[in-house]
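Participant: Fold the stuff below for me.
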Amino acid sequence: MFPNVDWQIMMEQTWETLYMTLVAGVATFVIGLALGLILYITNESLLLKNRPIYVFVSAIVNVFRSIPFIILIILLIPFTLFLLGTMLGSTAALPALIIGAAPFYARMVELALREVDRGVIEAAESMGATKWQIIYKVLIPEALPAIVSGLTVTIVAIVGYTAMAGVVGGGGLGNLAFLEGFQRSQNDVTFVATVLILIIVFVIQFIGDRLVTKIDKRSA
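Facilitator: So this is what the prediction gives:
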């Protein structure tokens, strides 16, 4: 059915896609969570409100979140070359993947924290909790389902980013679909690569939904 598909190469490129998604996803979670917390606490009068810091961080997040990913990859080529010495391969795609996804996730974290009832924060403060205790014992646990749900959406977006990165030599299934499928008019290669990307997305969404459900049950 798929005469042009080299299954060994297809599996290798699948692992490259998974590698980029996993590494970029972990880095995005750490950086995005930190940025989201900064955005929230510097804009909340009950915590560490600091308008100049909020405006500065918010501007950075907005700039990188607004740049289309394919353009961001091109803009980051000098930085990637300086950092890694090459712009080709799955590892070389990581800086663009992380810089492209982290600001998006940061906004989702900020929105998740804003959904926490302000009365819960006031209650914790009245009981003598410090600012940092409120953050890691009240805010994060209360917002955890939304934080995990936002991470799932972001990782799914990262899978899409890896496909776009493949167009400029980033490796993975996107690179295979473009070079072997599109440029050589081998539609079966493009089809199989697309199906594998869809399977990855479905698995990520399933795992994310199950985690959110478990967290909701524990907090209920």
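Participant: going forward, measure contacts between C-alpha atoms and count neighbours the same way
Facilitator: OK.
Participant: Now A177: closest residue in space that isn't a chain neighbour?
Facilitator: T190 (4.6 Å; Cα to Cα, 6 or more residues apart in numbering).
Participant: contacting residues around the one you found?
Facilitator: L176, A177, F178, E180, G181, F182 (Cα atoms under 8 Å, 6 or more residues apart in numbering).
Participant: and with 10 Å instead?
Facilitator: By Cα atoms under 10 Å, 6 or more residues apart in numbering, the residues touching T190 are V5, L173, G174, L176, A177, F178, L179, E180, G181, F182.
Participant: One more, please, to line up against the first structure:
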Amino acid sequence: MFEVITAFLNQWGDEIAEAIIATIQMVVIALGISIVIGLPLGILLVLTRPGKSLENKYFFLFLNTLINTIRSIPFIILLFFILPFTKLIAGTTIGVQGVIVPLVVSCSPYIARLMESALLEVDRGVIEAYEAMGIKPRSIIWHVLVREARPGIILGLTIATISLIGETAMAGLVGAGGLGDLAYRFGHLRYEVDVMYVTVFILIIMVQSIQTFGNRMSARMKKG
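Facilitator: Here you go, the predicted model:
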């Protein structure tokens, strides 16, 4: 058994290591940019909806429709649909650099919805108490609304991260690199079933680890 594992690692170890690094790069970069875009969008969805402090039905309708439209497009279709836009922004449509744009376009609206759900769960009475004390809206947003919603936000980002991992696997179809590309090129096209099994196992470990970490962080925020 040990000899089989050693032989496999000697043959595929470098490729698997490179694929893991590429997947992590795609997830980390895309998630970071998506948070920068998605969190403000989620806040705007909450504040501009009817009955909220910055109520604006036209802006809310536009933003709500835009987010729903993007989210309704399956990632694999979006990947090919925005290839010209990706080429314009990233300068390429292949590799890690070439897949960041579609990942961000797909993930940002998703994070916005998750943030919206988390923020709407904040007790309205807590917000009203700070408003009664004359606290400025900007301070209430960042120091009350977002702070109180931290457990839900963390769980939402955990879900988004796991979703991104799945999307990076699909991005392998356009030569984006990563574990999905490795599984497709060798596990599927060349019938190297061992590579496929190992790739799936690594993805399972990554997802389980992220979900466990997110759950623990959320629980810690609730206690804090």
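Participant: Structure 2: which residue goes with the residue nearest to A177 of structure 1?
Facilitator: Per TM-score structural alignment, the equivalent position to T190 of structure 1 in structure 2 is M196.
Participant: Mean deviation, the helix or strand harbouring its match versus structure 1?
Facilitator: Element membership for M196 of structure 2, per DSSP states H and E: helix 193-223. Superposing on structure 1 and averaging over aligned pairs (mean Cα distance after the TM-score superposition for structure 1), helix 193-223 of structure 2 comes out at 1.1 Å.
Participant: Find out how far that helix is from the centre of the chain, if you would.
Facilitator: With Cα atoms, centre = their mean, to the nearest Å as the basis, helix 193-223 of structure 2 stands 14 Å off its chain's centre.
Participant: can you check stretch 89-109 of structure 1 too?
Facilitator: Taking mean C-alpha positions (Cα atoms, centre = their mean), stretch 89-109 of structure 1 and its chain are 6 Å apart.
Participant: can you check stretch 61-69 of structure 2 too?
Facilitator: Relative to the centre of its chain, stretch 61-69 of structure 2 is centred 19 Å away, using Cα atoms, centre = their mean.
Participant: matching residues in structure 1 for stretch 144-160 of structure 2?
Facilitator: Counting by TM-score structural alignment, stretch 144-160 of structure 2 sits on residues 138-154 of structure 1.
Participant: tell me which element the spatially most central residue of structure 2 falls in.
Facilitator: Centroid check for structure 2 by Cα atoms, centre = their mean gives A160 as the closest residue, at 3.6 Å. Assigned by DSSP H and E, A160 of structure 2 belongs to helix 150-170.
Participant: which helix of structure 1 spans the most residues?
Facilitator: In structure 1, assigned by DSSP state H, the helix with the most residues is helix 7-41.
Participant: What is the mean deviation of whichever helix or strand comes after it from its aligned residues in structure 2?
Facilitator: Going down the chain from helix 7-41 of structure 1, the next helix or strand is helix 51-66, by DSSP H and E. Compared with structure 2 after fitting, helix 51-66 of structure 1 has a mean deviation of 0.8 Å; criterion: mean Cα distance after the TM-score superposition for structure 1.
Participant: against structure 2, where does helix 51-66 of structure 1 fall?
Facilitator: With TM-score structural alignment as the criterion, helix 51-66 of structure 1 aligns to 57-72.
Participant: Residues in contact with the matching stretch: which ones?
Facilitator: Contacts for stretch 57-72 of structure 2 (Cα under 10 Å, 6+ apart): 41-42, 44-51, 54, 78, 105-110, 112-113.
Participant: Quick one: map C107 of structure 2 onto structure 1.
Facilitator: Under the alignment (TM-score structural alignment), C107 of structure 2 pairs with A101 of structure 1.
Participant: Relative to S219 of structure 1, how far out is that match?
Facilitator: Here A101 of structure 1 is placed at a distance of 28 Å from S219 of structure 1 (Cα to Cα, to the nearest Å).
Participant: Pick out whichever of the two has more residues nearby.
Facilitator: Per other Cα atoms under 10 Å, whichever of A101 of structure 1 and S219 has more neighbours is A101, with 27 against 10.
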